[in-house]
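# Fold the following, please.
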Amino acid sequence: MLVKSNVSSLEVNDSEISGQSSVNDTDLFHRLKWTFVEGLIYLLFAMVKSVVDIQLLAGDKLDLGFVRLARVPESLEMKMVHQDTFSVVLPTEHSLSEHEFNHIGQLKEENFILFSQDYSSIYYDKIMSICEDKGFSPRITHKSVHALTIFKLVEAGLGVAIVPTSLKQGYDLMVKFIELDKIKQKTELYAVWKKGNKNAALGKVLGLIKINGDINRY
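Coordinates of the predicted model:
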């Protein structure tokens, strides 16, 4: 997700937020949460949908991005703002309960529905490694860059999924989440902006974001 701001204050509207898909994609705004603090927009984490177009940041077209990438061009600053666990997503009626779940290997015979590599190659590789650590390669039958699409496919019984735990917020579907809080793999969210960006609003937003995994609350 990208945020475009003007010189004196932060402004966000449909034309100034973009990702890989349409800026009017309801899946993006379904997980977008804003709180207003003294006229500024206070950013919460459960809002990132897809990989941003880094070239828009490098070309001064946009000011601030939130991404799941391991590397960006040298012209950009990149700081981790949040670390999240992964969760397995199952149909509500799936026979495996949270109490009975021990590890992902119990689902090795299932079809898997994953975020595409276009969402984030490092994120995709981490999900693969979660399965490989238990001795199997997932049988991937569907891919998408949209969380809602993935959840709908799981709800329909077409497979199971592994997603960042925070993505379970804001949906009312017949699926259940089992957090993988005992594994080494985590997913990181990074703030990205161009070095030397003088936009006053960008500085204010970065001042609200604590760059070690939480948000400042003034």
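# Please make it C-alpha for all contacts and neighbour counts, starting now.
Will do.
# And the strands in this structure?
Assigned by DSSP state E, the chain shows strands spanning 2-3, 34-37, 40-43, 64-67, 76-84, 86-91, 111-115, 139-144, 160-164, 175-180, 187-194, 209-210, 214-215.
# okay if I get the ones you listed as TSV plus distance to Ile17?
As requested, the strands of the chain are exported to TSV (distance: least, CA to CA, whole Å):
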stretch	distance to Ile17
strand 2-3	5
strand 34-37	13
strand 40-43	13
strand 64-67	10
strand 76-84	19
strand 86-91	26
strand 111-115	21
strand 139-144	20
strand 160-164	21
strand 175-180	29
strand 187-194	15
strand 209-210	19
strand 214-215	21
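# compare with the first, here's sequence two:
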Amino acid sequence: MNYQIELRHLHYFRILAEELHFRKAAERLYISQPGLTRQIKQMEEIYKTALFERGKRYVKLTQAGEFLKQEVELIFNQLTNIQQQIEKIGEGKITNLKLGFIGSAVQTILPELLAKLKAKQPLIDVTLNELSNEIQIEMLLKNELDFGFVRMDNFPSKIQSYPILTENFALVVPKGHPFKDKKKINLMDFKEESFILFSKQYSTSYYDLVMSIFRDHEFEPKVALRTVNALSIFNLVSQGLGIAIVPSSLKNGYNTDVDFMELTNIPQRTTLHLAWNQNNRNPGIQLFINILKEIIK
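Now for the predicted structure:
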């Protein structure tokens, strides 16, 4: 049989891979169940391998099917991006940029970067999403984001990064804390305190970096709470539920009832990076990077 893979095949495969049930997938696709079965069989004949395992009461992806599912997701994400870019060009706009960021990016470079971007390209569309580091990387790999502002040390091979700011950590304590005015801060003085930390969901590498601070001081912190949101940390600290360790730049831009004590006598530093997928062909990618480099210089 002289079949060729067409977009409809991939669409049918995608829905079946999500449902893992021929009847439910056929209903979503508004086709008959035998028709869907034929389309999947055609694909398997073209690829010369099974994409699904079928049993009396189950359907599951084979190893080849798992691989194809990931690739198909990328294909359809790219098709969506193409449609969006064409629509923007048709409206006379250069492009649409989807940005992910963590809170500290807003307190450092992001506002200036967006202002300069809009000054150079007033018609550019920008979508902002505050997301954890890990989720940003996942979305960059799928081309669901164009850029991410993240705090990480190691990046997947497809992700390129550019360091923006390396800074100290700071202790966050409630107003009136007895150690607030100490000239020399020793973390050992706080070993009996409860700590409120960014969780591993924020960034595994960032979490490990913070925990290394405690290891250097040879004590295990009493972790009262974990969260991925800076404002939540500050509000919890202000209520006396614990103290926190955060990047120093977070002391800017938040109106909270806490004090910051910069930890300048420890070796650990944290770096904010701009990250993007090297295979992303959005026409605004290089423009955005060039503006960032101008600001940093």
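# ok, back up a step: make a markdown table out of the strands of structure 1 and add distance to Glu132 of structure 1 and mean neighbour count.
Shown next, in a markdown table, are the strands of structure 1 (distance: least, CA to CA, whole Å; neighbours: other CA atoms under 10 Å):
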| stretch | distance to Glu132 of structure 1 | mean neighbour count |
| --- | --- | --- |
| strand 2-3 | 33 | 22 |
| strand 34-37 | 38 | 11 |
| strand 40-43 | 35 | 18 |
| strand 64-67 | 25 | 25 |
| strand 76-84 | 20 | 18 |
| strand 86-91 | 15 | 23 |
| strand 111-115 | 14 | 22 |
| strand 139-144 | 12 | 15 |
| strand 160-164 | 14 | 24 |
| strand 175-180 | 15 | 20 |
| strand 187-194 | 17 | 21 |
| strand 209-210 | 34 | 18 |
| strand 214-215 | 31 | 16 |
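# To Leu10 of structure 1, which of those strands lies closest?
Between Leu10 of structure 1 and these, the tightest spacing by CA to CA is seen for strand 40-43, at 6.2 Å.
# Mind giving me the packing neighbours of the closest one?
strand 34-37, helix 200-208 (3 or more CA pairs under 8 Å, 6 or more residues apart in numbering; DSSP states H and E).
# which helix is the longest one in structure 1?
helix 121-132 (DSSP state H).
# tell me, that helix lands on which residues of structure 2?
Residues 204-215 of structure 2 are matched to helix 121-132 of structure 1 when aligned by TM-score structural alignment.
# Pull out the buried positions in the matching stretch.
By 16 or more other CA atoms under 10 Å, the buried positions in stretch 204-215 of structure 2 come out as Thr204, Ser205, Tyr206, Tyr207, Leu209, Val210, Ile213.
# what's the mean deviation for it versus structure 1?
Taken against structure 1, stretch 204-215 of structure 2 registers an average deviation of 1.4 Å after superposition, with mean CA distance after the TM-score superposition for structure 1.
# can you give me the offset of that stretch from its chain's centre?
19 Å (CA atoms, centre = their mean, to the nearest Å).
# do the same with stretch 76-95 of structure 1
Distance, centroid of stretch 76-95 of structure 1 to centroid of chain: 7 Å (CA atoms, centre = their mean).
# once the structures are aligned, where does that stretch end up in structure 2?
Under TM-score structural alignment, the match for stretch 76-95 of structure 1 is residues 159-178.
# Could you export the buried residues of stretch 204-215 of structure 2 as TSV, including distance to Phe101 of structure 2?
TSV is the format used below for the buried residues of stretch 204-215 of structure 2 (distance: CA to CA, whole Å):
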residue	distance to Phe101 of structure 2
Thr204	16
Ser205	16
Tyr206	15
Tyr207	17
Leu209	19
Val210	20
Ile213	25
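# how about Ile209 of structure 1, what's its partner in structure 2?
Aligned partner of Ile209 of structure 1 by TM-score structural alignment: Leu292.
# residues in contact with its match?
Leu113 (CA atoms under 8 Å, 6 or more residues apart in numbering).
# now Val37 of structure 1
Val37 of structure 1 makes no contacts at all, as judged by CA under 8 Å, 6+ apart.
# cool, and Ile162 of structure 1?
Ile162 of structure 1 touches Phe86, Ser87, Val88, Val89, Ile113, Leu114, Ile127, counting by CA under 8 Å, 6+ apart.
# pretty sure the third one contacts Val175?
What it means is Val88 of structure 1. No. Using CA atoms under 8 Å, Val88 of structure 1 is not in contact with Val175; the gap is 10.1 Å.
# Distance check, Glu38 of structure 1 against Leu69 of structure 1.
Here Glu38 of structure 1 is placed at a distance of 32 Å from Leu69 of structure 1 (CA to CA, to the nearest Å).
# between these two, who's got more neighbours?
Leu69 (19 against 7; other CA atoms under 10 Å).
# hang on, that one packs against Ile122?
Yes. The pair Leu69 of structure 1 / Ile122 is scored as a contact, 6.6 Å apart, by CA under 8 Å.
# can you pull out the helices in structure 2?
Under DSSP H, structure 2 gives helices at 7-19, 22-29, 33-47, 63-90, 103-107, 110-120, 133-141, 204-216, 230-238, 285-296.
# Out of those helices, which is closest to Phe179 of structure 2?
helix 230-238 (14.8 Å).
# Find me the equivalent region of that closest one in structure 1.
With TM-score structural alignment as the criterion, helix 230-238 of structure 2 aligns to 147-155.
# mean distance, that stretch to its aligned residues in structure 2?
Looks like 0.5 Å for stretch 147-155 of structure 1 (mean CA distance after the TM-score superposition for structure 1).
# What residues sit buried inside that stretch?
Buried-residue list, stretch 147-155 of structure 1, by 16+ other CA under 10 Å: Ala147, Leu148, Thr149, Ile150, Phe151, Leu153, Val154, Glu155.
# ok, of those, which one's closest to Leu167 of structure 1?
Ala147 (7.5 Å).
# quick one: the closest one and Glu100 of structure 1, what's the gap?
26 Å.
# what's around the residue nearest to Ile89 of structure 2 when sequence neighbours are not counted, how many residues?
Leaving aside its sequence neighbours, Ile89 of structure 2 sits nearest to Thr95 (CA to CA, 6 or more residues apart in numbering; 6.6 Å). Neighbours of Thr95 of structure 2 under the rule other CA under 10 Å: 22.
# residues in contact with Thr95 of structure 2?
So Thr95 of structure 2 contacts Gln85, Lys88, Ile89, Ile124, Asp125, Asn282, Pro283, Gly284 (CA under 8 Å, 6+ apart).
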